[in-house]
Structure formats: C-alpha cells, structure tokens
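**Q** what's the 3D shape of this:
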Amino acid sequence: MDYKQAVNSVLHWNYRGFTEFPLQHLQGEETEITDIYLKENLISRIPSDIGKLNNLESLYLSGNDITKLPREISKLSRLKCLDLSGNRLQFIPDEIGEMRSLKFLILDENELRELPLRISELRMLRYLSVCDNKLQWLPQRPVYNYHHCEFRFWRNRSLSTIPYSLWYHMFRGQQTRSLNIGCFGNSICNDSKYNDTLLLQLRQINNESNRREIHFPRKFEHILDRNIITTPSLVELCKRKFYQMLDSASKRLTTSPTISVYSDVNYDENLENNNNINNLQEHFEEFNLKNGLCSKKDINEEYYEKCKGDTKVDKLFIKAKMKGYCVPSDIVEEHFYYLPKFLKDDLCNGPISRCENVDCKKPLFDFVYFEFCLEKIILIENTEDVLINAEFCSKSCAEKWKTGKALLTWEFTFTK
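**A** Alright, predicted model coming up:
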C-alpha cells in the first residue's frame, strides 16, 4: 500500500492489522491530519512523539491492545474526541487534565481502577464513559460541570459506593439512561495486590447481617476512627491552607465567562487587585511572584499584544489570557517548580475531595472523616438503592452535615 497517497486530513485505517501506531508512515504530513480511525487493530502502544499531530481533533483507537497512555498525549491540544474503549488500560496519566479542548472521552472496557483527579480540569468535556472497568472508587468531582456533561460508569463490579456530591448533583431525582447500573457489589476484591488493604465494614441500621466491604483510595493515609479523637498532621494542614490560596488565586486569574450558573468560578468586577497572588507573595518574599500581574480591566487585546514579547510580564498572566482561565497546577508549575515532587504532585493534582460541609469545603489530601448512608438512583424501569460516602475534614463538620440523614454504622476491618 502506498501510504503517501493515503495521507489526507482524515485517515480511515480501521481493520488494517497495524501492530504499531503508524505515525512513521505520515512522513512530514503530521500537521495536515485532523482525524484518525485506527479501530480494531493490534496496536499495543502510543508513541511518545504523538504530539507531532498538533492539529488532530479526533482519535479512535478502540479494539486494540494498549496498556498505557504516554504523558505526551496531553500535547494534543486540539483533540476533541478520544476513544480508547476495548483496550487494556490500567491507568490514565494526570496530564489528561491539560487536554483543554477534549469534549468526548470514551474509556469503556479497560482495566482502570481509578480516575485521575485532574480529569475535572477538562472544562469542555461533554461525555465521559468508563463502563466495564475495574473502578473501586470515584472522584468526588469526575467532571468539571455536572449539568453539562454526561457521566457513565456502569458495570464496574468492584465499585461499592459513590461520593455524596456526585450523587447530589448528577443523580438525585434524575432518571439515568441506564437500564442496569451493575455496580455496588458486595464481594471483596481478591486481587493479591490488595491484600492487607484497610477496609470498612458497614452494617445497616437494625440489620447487622447486611454488610459491605469498601476499598479506600490509597492516597488517604489517615482515616479518622470515629471512636478515637485525632487531629490532622502539620503537613496536611499546610497543604490544605496552601491549596486554598492557590485555588483562590487561580479563580482571580480566570477571566473567561463561566460555562454555566453552576460553575465554581466567579469574578468580582469591583476587585481590581489580585490579592490572592499578593498573599502568596507575602509568604514567599524572596521569590518574585508579582511580575506584572494586572487587574481585569487591564486585560485587553492591545495590552496582550504589547506583553507577548516582554519577559518581565508574568508568563502566568499570558497563559491565563490565552486560554481564559487558570488552575492551581498552572501557578505551581510557573512559580513553585522548586518544591519537592511529592508535594508538587499533590498541589497540581489537587485534593482527593473536599469537606461535604457546605460552610467548610476544605480540601482533603490524606486525612478524612467518613460517614455513609443509603440513597436512591432512578433508573428507566426501577429505582436502585446505592451506598453514598460523605467525606469531611473533621468530626465536627460531619456532625453539622448529618442532621436528618439516616446514616449507617461502620467499623474498621482488615483483609487477611
């Protein structure tokens, strides 16, 4: 086959028996490609130089043998649709959050145990499907906007519970499109890799025989025992405070209109100075963080064109202007690159969840207090009870939240 003659803006290479991603066959025509169809081939890996396809908008790789994604896939900045269903993916890199144009992400029929936290940075996402995987835990916020994105996670047999916030915003009183969710099983995972993992044993009120076993996210290093009073570590408290400042600063740098009235991001027209970055500057005076940060009224095309070649102007401001918003990872990468990797990863990826107390909403990294209750998901033909987990920064916040809710009793246990 003459591949040079096959080069066009759309490549239909389904069912060709490719064992490698055919990037080498494009021979300098990479920038011309907008859509690639490589369904039902024998591809086992995506090359790290996939970023050469910088105008690619759609990539269909379902029915291959891919086990992992390269971090460089985030360089496909114009990609709108990514279909990786029917592969053997075991994890998704955190850098997926940098694919700002992504609207459709299909990950069905893989071997995923968890979703990356930064997946919620995909503000344009309208469809996320992770059905038929091995998910054991869902993020509190798997999508940026609950009301504009369809999220499907059906038939993950190892999934025993879903976060209260996710249920409240996406499934409370709303009929789902699934006839059978196929999750929330009672069986314990027998994977040897998860031996000696801390589990939670639940008992429904007035029914001690009804028990469920739940695997916690491994990133939770300390789960508060309801019978023992403990406090977060100093590291945890520092990460919470620092992330709150980063989050607040990133929202002040966000200038584009919000996606909907339900969005987290707001901008106060009356506040001209970025006081959040200034607050960070006070804590790190020896590092020059100000570097020309401007108020919203200064943000215009004329100023932007003037600043593009000026190295004295904060690069963070330029990046925020170009994409219309800023996230904590942008600030960390630009100004706090010197931090230890483990700390940078936590701050860039964000907290596992936030306190469910609406008056608190503190970020939670490795210290959490749990409560559990039963709620309902409305299906097309019936209603199904689901186990809901609510996460808090402290027992006192849990006490304020649980008023009027029928909670389950629980206790710690271990696998043998």
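**Q** CA only for contacts and neighbour counts going forward, please
**A** Will do.
**Q** isn't residue 353 right up against residue 391?
**A** Yes: if you go by C-alpha atoms under 8 Å, residue 353 and residue 391 touch, sitting 7.4 Å apart.
**Q** past the longest helix along the chain, which element shows up next along the chain?
**A** Counting residues, the longest helix found in the chain (DSSP state H) is helix 234-252. Downstream of helix 234-252, the first helix or strand assigned by DSSP states H and E is helix 275-283.
**Q** next structured bit after that next one?
**A** Using DSSP H and E, the helix or strand that follows helix 275-283 in sequence is helix 301-307.
**Q** could you give the angle of the longest helix of the chain to helix 275-283?
**A** 140 degrees (axes from the mean of the first three to the mean of the last three C-alpha atoms, to 10 degrees).
**Q** helix 234-252: which residues count as buried?
**A** For helix 234-252, the neighbour count (16 or more other C-alpha atoms under 10 Å) marks 236-237, 239-240, 243-252 as buried.
**Q** so which of these is the closest to residue 412?
**A** Closest approach between those and residue 412, by C-alpha to C-alpha: residue 236, at 22.2 Å.
**Q** wait, isn't that closest one in contact with residue 368?
**A** No: look at residue 236 against residue 368 with C-alpha under 8 Å: they stay out of range, at 10.4 Å.
**Q** Proceed likewise with the subsequent sequence, for comparison:
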Amino acid sequence: MSLATSTTLMLPGPEGIRYPHTLNQPGAWTKPERPISSRNVYAAAHVIPLMSAENTPGAPADLDWTATLGYRHELWSWGLGVADAMDTAQRGMGLDWASTKALIAKSSAEAASVVRNAPAALQGKTVRDLISCGVGTDQLDPATLEPGEAGLAAVKAAYLEQLEVVEAAGAKTIIMCSRALARVARNAGDYLTLYSHLLEQSTEPVILHWLGTMFDPALEGYWGSSDVSVATGTFLELIRTHAHKVDGVKVSLLDAGHEKQLRAALPTGVRLYTGDDFNYPELIRGDGQRHSDALLGIFAAIYPAASTALQAIDAGDTARGYEILASTQELGRHIFSAPTFYYKTGIAFLAWLNGHQSGFQMAGGLHSGRSLPHLAKTFALADTAGLLHDPDEAARRMGTLLLAGGIK
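**A** Reported below is the predicted structural model:
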C-alpha cells in the first residue's frame, strides 16, 4: 500500500497537506493486582452496532451485544467501573429507549457475574461499584411537550420508569439531565420539586449529572438559569437538602475553576465525579486537600493509561499518576473538541483501531460525525500517547479508512 510503510503513515491535515507520522510502541501499561482505592472511577462506555445493520440516522439501534458487552469486560479487567447508558452510549443520539433498557439489564447482569467471580483487581467490589447507569426521559419527544404541570408530570413519570429499571438491575443510578425537563420547567423551583421527588423515591444514593450545553445544546438554562453561578446555587440547594441520597455529582461543564469551587462547597460525603474531559489530570490529582473522582468518557479511550495512573496514585506517587494522565490530555481535548457532542465518534474510532469492533460504524450513522483529518489526528495523538495496542494493525485499519475516503 502506498499510504504506509511498516513504521510510517501519511496522514491528511486540515488544510489538505499530508504529513508523515511514524508509529510508536504501545505504552508500558499494567493491569492492577488489587482494587483501585484512592479514587472512585467510572469509564463511560460506548455501544457497538451490528456492522450489517441499518446504521443510519433515525434507524432503531441494532447492537452487537457480544462486542458491546466485551468492551465493558475489557474496562473491568483494568480495574475501572463502567458508566453505562449515558451520553457516551449515544443516549439521545442514536440509542433509543428500548435498546437502552436492554443495555442496562445486560450490562448489569455482566457486572454481577464479574462480582461473583471477581479477579484480584476487583475483590471486594460491589455491582454498584462496577456499573452505574443513566436515568433520563428519552421515552419522550420534547417537541410534543408544553411548559407547565402536564409537561412536568410526563417528565416525572418518564424518570420514574427509568429509575425502576436501573434499580431493578442492581446498578448505581445516575440521574441525567433531561431535554424534556429543560423544555417544560418554568423556573428553578420546578427543578427542585421534580429532582427532590426523584431522590425521595430512590432506594440508594444516586449520582446527579449536570451536562453542559457544549455536550447538548438543548440543555440551555438547566437548573432554571443560563447563568452558571445562579444555576450552581440551585444545584447546591438540592444537594444540601438531600445529601443522604446523593452519592456524588458528575459535572461536565469543562470549567476546572468552577468544578474546584463546587467541589469545596459540597456536603461532607458527597463526591465530585469529574466529567471534565479537558482538565481531568489536575482535577483527579487534586490540590492536597481535595480531589475529584471521575466519571469520564475519555477514560473509555485511555483506560490502560488511566488505570496505570490510578495505580500510581494508590501507591502514593501522585506526581507519576498526574504525569501519565497529562500525557493523554492533548488526545482528550482533541476528541472532545467542538462540536463536543461528536466526541463519541472518537471513542468508537479508537475502539475500532484497537480491534474491539470489526468495523468503524456507530448507531444512528454517528461515525460520520468527524472528518478524516480529525480522525487522522486522533490516530496520531493516540499513538503518541501509547494507546494503540497493536500499532501495525491500527495503521493498517487507518490506511483502509483513508483509501475509502479517497486519499491515495
């Protein structure tokens, strides 16, 4: 193939100018021999469709369950928990509620099987440690709802239906932001009333998820205000009132300063699970007094490095852990670059490069969400970070993608 030698691939740049990239060796990552303990972490996993399915926009999700569940076992084997049925799994962007319900049940059952036969790296972990699942309202079409009591009642019923599904599966609950609620809520009081009811109905402490508009523009004005400081006040009021029902909060606003301020304001015992895929190294490292735990989509892409870094932190070498995480930061910022909601494409792309799915496809046609130059840079940055498990095979796959894209 003219595109590559055994060590070099010619990649397309954003201006149409090709450049050579010489491949590196994989990083010296190590699987844990004991449970990771210094940080609570979940990697938000993606879903893998059947390659022969009708993976086009609007088509029902048709998943390859063997590959999808196999990817979760891969994450568990590195000592990480899995956050499932989240935005990384294409909630609201290709994964319908029927498929989501099946995903929650199947992933939770697999987590239970891992707990029953736990390897040394997971000894003592519970199902809730291994699997957390999103509760939302995507049974509803927000466009059909009007602000007011009827709309709020529909949103509450949808949330409660999903809460029952997740709790029945045995997973930890993550209460996700709702496009439908953003449409029907009239003020901060509507958010407080509805979320308070959900927390009262939950049987175990939950994770509250605050997703920013860079991930989903339909969430503008969440918590009753487009002013982040005002919205934060409402968020904290909810948490302080129901602290015994809040395991932690996942904040995905890509603002490290805001996260540190929120982290310091949380009640004792409530965790801050960073969802900041730009600034995670410093937030997980912490400031010597406080640190963030993690619930991150980028961890599904960098999990060998993430696990090795957390093992170093466990061993007391926080500087080494930070160094490892920082070595992946440029990749994370690229994958999550604007338009950020297409970050899922990069996660699936790396899974394909590393042999975890047989083709580069996504439910709902989302594999078309990034350009060839963007994917080429993802490839190069992943290789530089030591995250291509078999660089030669990854280069072969990248070469076939370039050829299919008309780059000869």
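**Q** TM between them?
**A** With the length set by TM-score structural alignment, normalised by the length of structure 2, the two chains reach a TM-score of 0.24; 152 aligned residues with a C-alpha RMSD of 6.3 Å.
**Q** adding distance to residue 81 of structure 1, write the buried residues of helix 234-252 of structure 1 out as JSON lines.
**A** Below are those laid out as JSON lines (distance: C-alpha to C-alpha, whole Å):
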{"residue": "236", "distance to residue 81 of structure 1": "37"}
{"residue": "237", "distance to residue 81 of structure 1": "39"}
{"residue": "239", "distance to residue 81 of structure 1": "34"}
{"residue": "240", "distance to residue 81 of structure 1": "34"}
{"residue": "243", "distance to residue 81 of structure 1": "31"}
{"residue": "244", "distance to residue 81 of structure 1": "32"}
{"residue": "245", "distance to residue 81 of structure 1": "33"}
{"residue": "246", "distance to residue 81 of structure 1": "30"}
{"residue": "247", "distance to residue 81 of structure 1": "28"}
{"residue": "248", "distance to residue 81 of structure 1": "31"}
{"residue": "249", "distance to residue 81 of structure 1": "31"}
{"residue": "250", "distance to residue 81 of structure 1": "27"}
{"residue": "251", "distance to residue 81 of structure 1": "27"}
{"residue": "252", "distance to residue 81 of structure 1": "30"}
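**Q** of these, closest to residue 36 of structure 1?
**A** Taking C-alpha to C-alpha as the measure, residue 250 is the one of the buried residues of helix 234-252 of structure 1 closest to residue 36 of structure 1, at 35.0 Å.
**Q** how much space between the closest one and residue 208 of structure 1?
**A** Counting by C-alpha to C-alpha, to the nearest Å, the separation of residue 250 of structure 1 from residue 208 of structure 1 is 47 Å.
**Q** can you check residue 129 of structure 1 too?
**A** 35 Å.
**Q** of these two, who's got more company?
**A** Legend: neighbour count by other C-alpha atoms under 10 Å for residue 129 of structure 1 and residue 208, higher for residue 129 (18 against 10).
**Q** my guess is the more buried one meets residue 152, correct?
**A** Yes: contact between residue 129 of structure 1 and residue 152 holds when scored by C-alpha under 8 Å: they sit 4.6 Å apart.
**Q** can you check what angle separates the longest strand belonging to structure 1 from helix 234-252?
**A** As assigned by DSSP state E, the longest strand anywhere in structure 1 is strand 367-378. Counting by the same axes, to 10 degrees, strand 367-378 of structure 1 lies at 60 degrees to helix 234-252.
**Q** would you confirm that residue 295 of structure 2 belongs to a strand?
**A** Yes: remark: residue 295 of structure 2 belongs to a strand, assigned using DSSP: H, G, I helix; E, B strand; the rest coil.
**Q** so who does it touch?
**A** For residue 295 of structure 2, the contacting residues are 41-44, 83, 250, 273-275, by C-alpha atoms under 8 Å, 6 or more residues apart in numbering.
**Q** give me the nearest residue to it, chain neighbours excluded.
**A** Once flanking residues are discounted, residue 295 of structure 2 sits nearest to residue 42: 4.6 Å by C-alpha to C-alpha, 6 or more residues apart in numbering.
**Q** what residues are up against that neighbour?
**A** Residue 42 of structure 2 neighbours (C-alpha under 8 Å, 6+ apart): 80-83, 130-132, 294-296, 299.
**Q** out of those, which are buried?
**A** Buried members of the contacts of residue 42 of structure 2, counted by 16+ other C-alpha under 10 Å: 80-83, 130-132, 294-296, 299.
**Q** show me what counts as buried in the one helix or strand residue 76 of structure 2 maps to.
**A** Assessed by DSSP H and E, residue 76 of structure 2 sits inside helix 65-77. Residues 65, 67-73, 75-77 are the ones in helix 65-77 of structure 2 that count as buried (16+ other C-alpha under 10 Å).
**Q** okay if I get these as TSV plus distance to residue 11 of structure 2?
**A** What follows is the buried residues of helix 65-77 of structure 2, written out as TSV (distance: C-alpha to C-alpha, whole Å):
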residue	distance to residue 11 of structure 2
65	33
67	28
68	29
69	32
70	30
71	28
72	31
73	32
75	29
76	33
77	33
